[in-house]
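Peer 1: could you work out the structure for the sequence below:
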Amino acid sequence: MTNRELEFLKEHFSGDELETAKARVESGEPLAYVIGEWYFWDETFLLNDACLIPRADTEHLVEHGLKRLKRGSYFADLCCGSGCIGLTLLKHTENTRCLFADISEKALEMTKINARRIGVYDRCEFECTDINNSAFFAKKEFDMILSNPPYIPTDVIETLVTVKHEPRIALDGGEDGMDFYRLLINEYLPLVKKGGSMLLEIGYDQKEAIEELCQCSVYRDYGGNARVAVIEK
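Peer 2: Okay, the predicted model is just below:
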């Protein structure tokens, strides 16, 4: 355990609870799950083990979303987890509304809690659904759709120590890691209004694969890796 991790734990626990928390971290459980929250953009988001831990790389999705969202826009955060993407955009834009969707009711509950904490709950809609069932969305139109979908190839997940405690359902992108991109582009891109956009977080090695699926612009993160695909309508 690092000194920084220990300081985090001391901020949240004391006595026997601190010792229990230390043991959890030392066993390999992510600090974010132990303390039940993590920092993203300019806000601390509560989370549970049904949510993917927010990462700095995903802030690039927010950055490009803020550049494109206009006052009064209606947008969707699909596979929302803790809600950190859509809620950050709501916080920093005027009169916008967001539909949050996730297959996990447990994850979606954290989105609702975070929405109340940030003060944007009245601008949110929530739907617990598998996005493979796109019928619910059929009559909707969005100015923007954002998603950080599962994108790790199935046989790669077991080799990644960094994600072994995180929900597999939020990670597994199928045999080639591209299943959800095909779904989003084929079924959900038509729901984006003309002049709108779809923004997708992608894996560092998926630039060519996403460009084969659609005409898009791919932007890199601060580490120089491909990270965000933007599809303009």
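
Peer 1: contacts and neighbour counts: CA atoms only from here.
Peer 2: Fine.

Peer 1: any idea which residue sits dead centre in the protein?
Peer 2: Asn148 (4.5 Å; CA atoms, centre = their mean).

Peer 1: pull out the buried residues from the helix or strand where Lys67 lies.
Peer 2: Assigned by DSSP states H and E, Lys67 belongs to helix 59-68. For helix 59-68, a neighbour-count test (16 or more other CA atoms under 10 Å) marks Glu59, His60, Leu61, Val62, Gly65 as buried.

Peer 1: same thing with stretch 34-43?
Peer 2: Within stretch 34-43, the residues that qualify as buried are Val34, Ile35, Glu37, Trp38, Phe40, Trp41, counting by 16+ other CA under 10 Å.

Peer 1: again with stretch 105-112
Peer 2: Buried, per 16+ other CA under 10 Å, within stretch 105-112: Lys106, Ala107, Leu108, Glu109, Met110, Thr111, Lys112.

Peer 1: can you pull the contacts of His92?
Peer 2: Leu66 (CA atoms under 8 Å, 6 or more residues apart in numbering).

Peer 1: one more sequence to fold, the one below, so I can look at both together:
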Amino acid sequence: MNRREAIDRTAARLTPLYDPREARNLARRIVAEYAAASLSELLTDPAREVEPEAAERLEAAAGRLAKGEPLQYILGAADFYGHRFAVREGVLIPRPETEELVDWILREEPQAGRMLDIGTGSGCIAASLALERPGAEVFAADISETALETAAANCRRLGARVTLRRADALGAEPGVQDLTEAFGQGFDLIVSNPPYVPESDRAAMHPNVRDHEPAEALFVPDDDRFRFYRAIARAGRRMLRPGGALYFEIYEHAAGELARLLADEGYEEIELREDLFGRPRMARCRRATSE
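Peer 2: A predicted model of the protein is given here:
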């Protein structure tokens, strides 16, 4: 089986679950991984044979993909902001829109010397900030032990200086510190990509997300959709220095409501930003300097 045949065969297995264009893109990515080739090499040398051992591993991986398992969990890794992060079941997969959030922070907050990432997951936000700003103090929180273990391993491997602590953003988990207890005050910047998808939207999500990624990192009750944003905003008023920035990844269908919530919580300079597809997916605000 050569590279072209491997791509065609894999894409055909994926079309019942993905649209043809996405199926072919996934097929190219997984063939490139197991054939140890770049995407450009697949195009320039499509007739090269895939080694038998690699072809066997590719077949097994394609079978998992066809059942809806995310490619990143199969590979055990996801690319994010120029680095490769280990991921596994129980840890949210990093996404391109989160890269845009990191990029916004790095461009807009050059003087931020003390930063906190809440709900760090794989550690992709915190580690990226630490690698780009080696002189900054970067902290990260999560309630999931699996996430913290994964984030710690990623930070060690990448050489990112991040202090990780278990903390509960809602302050409701018995025996777990809340954010202020775990990290104190005086932050220049707090960032979070919290759970924000309403439970009523669960059924409409693609099964590779809905059935495999951690529900606790994705979904919130319909009757309390802003629970994490509200809790983090209130913690931010204690933890941020006056004028300090609070950044969120947000649900595109609730951007206006979130902006009003942040205003009601006393934040200033509230700004919503669209992603590359024109969807409102990011928010920034600042703690009032007069508090």
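
Peer 1: any idea what the TM-score is?
Peer 2: After superposition, the two chains reach a TM-score of 0.91 (TM-score structural alignment, normalised by the length of the first structure), with 231 aligned residues with a CA RMSD of 1.9 Å.

Peer 1: coming back round to it: what's the average distance for the very next helix or strand once past the helix holding Lys67 of the first structure when superposed on the second structure?
Peer 2: Next helix or strand after helix 59-68 of the first structure toward the C-terminus (DSSP H and E): strand 74-78. Following superposition, strand 74-78 of the first structure is found to deviate from the second structure by 0.7 Å on average (mean CA distance after the TM-score superposition for the first structure).

Peer 1: can you list the helices and strands that strand 74-78 of the first structure packs against?
Peer 2: helix 84-91, strand 97-102, strand 142-147 (3 or more CA pairs under 8 Å, 6 or more residues apart in numbering; DSSP states H and E).

Peer 1: so which bit of the second structure is the longest one matched to?
Peer 2: The reference is to helix 84-91 of the first structure. On the basis of TM-score structural alignment, helix 84-91 of the first structure is assigned to residues 124-131 in the second structure.

Peer 1: average distance between the matching stretch and the first structure?
Peer 2: Averaged out, stretch 124-131 of the second structure is 0.9 Å away (mean CA distance after the TM-score superposition for the first structure).

Peer 1: so Arg28 of the second structure sits against Ile7, correct?
Peer 2: Yes: in terms of CA atoms under 8 Å, Arg28 of the second structure counts as a neighbour of Ile7; the distance is 5.8 Å.

Peer 1: the lengthiest strand in the first structure: what's the following helix or strand?
Peer 2: Longest strand in the first structure, counting residues (DSSP state E): strand 192-201. Per DSSP H and E, the first helix or strand lying C-terminal to strand 192-201 of the first structure is helix 207-213.

Peer 1: and that next one against the second structure, how far off on average?
Peer 2: Relative to the second structure, helix 207-213 of the first structure is 1.0 Å off (mean CA distance after the TM-score superposition for the first structure).

Peer 1: pull out the buried positions in that helix.
Peer 2: Residues Lys207, Ile210 are the ones in helix 207-213 of the first structure that count as buried (16+ other CA under 10 Å).

Peer 1: find me the equivalent region of it in the second structure.
Peer 2: With TM-score structural alignment as the criterion, helix 207-213 of the first structure aligns to 255-261.

Peer 1: what's next to that stretch, contact-wise?
Peer 2: With CA under 8 Å, 6+ apart as the test, stretch 255-261 of the second structure has contacts from Phe226, Tyr229, Arg230, Ile270, Glu271, Leu272, Pro280, Arg281, Ala283.

Peer 1: any chance of CSV for those, columns distance to Leu158 of the second structure, secondary structure and neighbour count?
Peer 2: Formatted as CSV, the contacts of stretch 255-261 of the second structure follow (distance: CA to CA, whole Å; DSSP: H, G, I helix; E, B strand; the rest coil; neighbours: other CA atoms under 10 Å):
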residue, distance to Leu158 of the second structure, secondary structure, neighbour count
Phe226, 33, coil, 21
Tyr229, 30, helix, 23
Arg230, 33, helix, 19
Ile270, 33, strand, 18
Glu271, 32, strand, 12
Leu272, 31, strand, 18
Pro280, 31, strand, 19
Arg281, 27, strand, 23
Ala283, 28, strand, 21
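
Peer 1: among the residues you listed, which two are most distant?
Peer 2: Spanning the widest gap among these are Arg230 and Pro280, at 18.6 Å by CA to CA.

Peer 1: which helix is the longest one in the first structure?
Peer 2: helix 105-118 (DSSP state H).

Peer 1: that one vs the second structure, average offset?
Peer 2: Looks like 1.0 Å for helix 105-118 of the first structure (mean CA distance after the TM-score superposition for the first structure).

Peer 1: got the angle for the helix or strand that that helix is followed by vs strand 74-78?
Peer 2: Next in sequence after helix 105-118 of the first structure, counting helices and strands by DSSP H and E, comes strand 124-128. Orientation check (axes from the mean of the first three to the mean of the last three CA atoms, to 10 degrees): strand 124-128 of the first structure against strand 74-78 gives 30 degrees.

Peer 1: what range does strand 124-128 of the first structure cover in the second structure?
Peer 2: Using TM-score structural alignment, the residues of the second structure aligned to strand 124-128 of the first structure are 162-166.

Peer 1: related to what we said a few turns ago, average gap between the longest strand of the first structure and the second structure?
Peer 2: In the superposition with the second structure, the average deviation recorded for strand 192-201 of the first structure is 0.8 Å (mean CA distance after the TM-score superposition for the first structure).

Peer 1: which strands or helices does that strand pack on?
Peer 2: When contacts are defined as 3+ CA pairs under 8 Å, 6+ apart, strand 192-201 of the first structure sits against helix 59-68, strand 142-147, strand 226-232.

Peer 1: would TSV of those with distance to Gly83 of the first structure be doable?
Peer 2: Formatted as TSV, these follow (distance: least, CA to CA, whole Å):
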stretch	distance to Gly83 of the first structure
helix 59-68	12
strand 142-147	11
strand 226-232	18
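
Peer 1: which stretch among the ones you listed comes nearest Leu46 of the first structure?
Peer 2: Between Leu46 of the first structure and these, the shortest separation by CA to CA is 16.6 Å, and it involves helix 59-68.

Peer 1: neighbouring contacts of the longest strand of the first structure?
Peer 2: Residues outside strand 192-201 of the first structure that contact it (CA under 8 Å, 6+ apart): 58, 61, 64-65, 141-149, 189, 227-233.

Peer 1: cutoff 7 Å now
Peer 2: Strand 192-201 of the first structure has contacts (CA atoms under 7 Å, 6 or more residues apart in numbering) with 58, 61, 141-148, 189, 227-233.

Peer 1: and the gap between Asp8 of the second structure and Glu56 of the second structure?
Peer 2: 16 Å (CA to CA, to the nearest Å).

Peer 1: let me fix that: Arg238 of the second structure
Peer 2: From Arg238 of the second structure to Glu56 of the second structure the distance is 55 Å (CA to CA).
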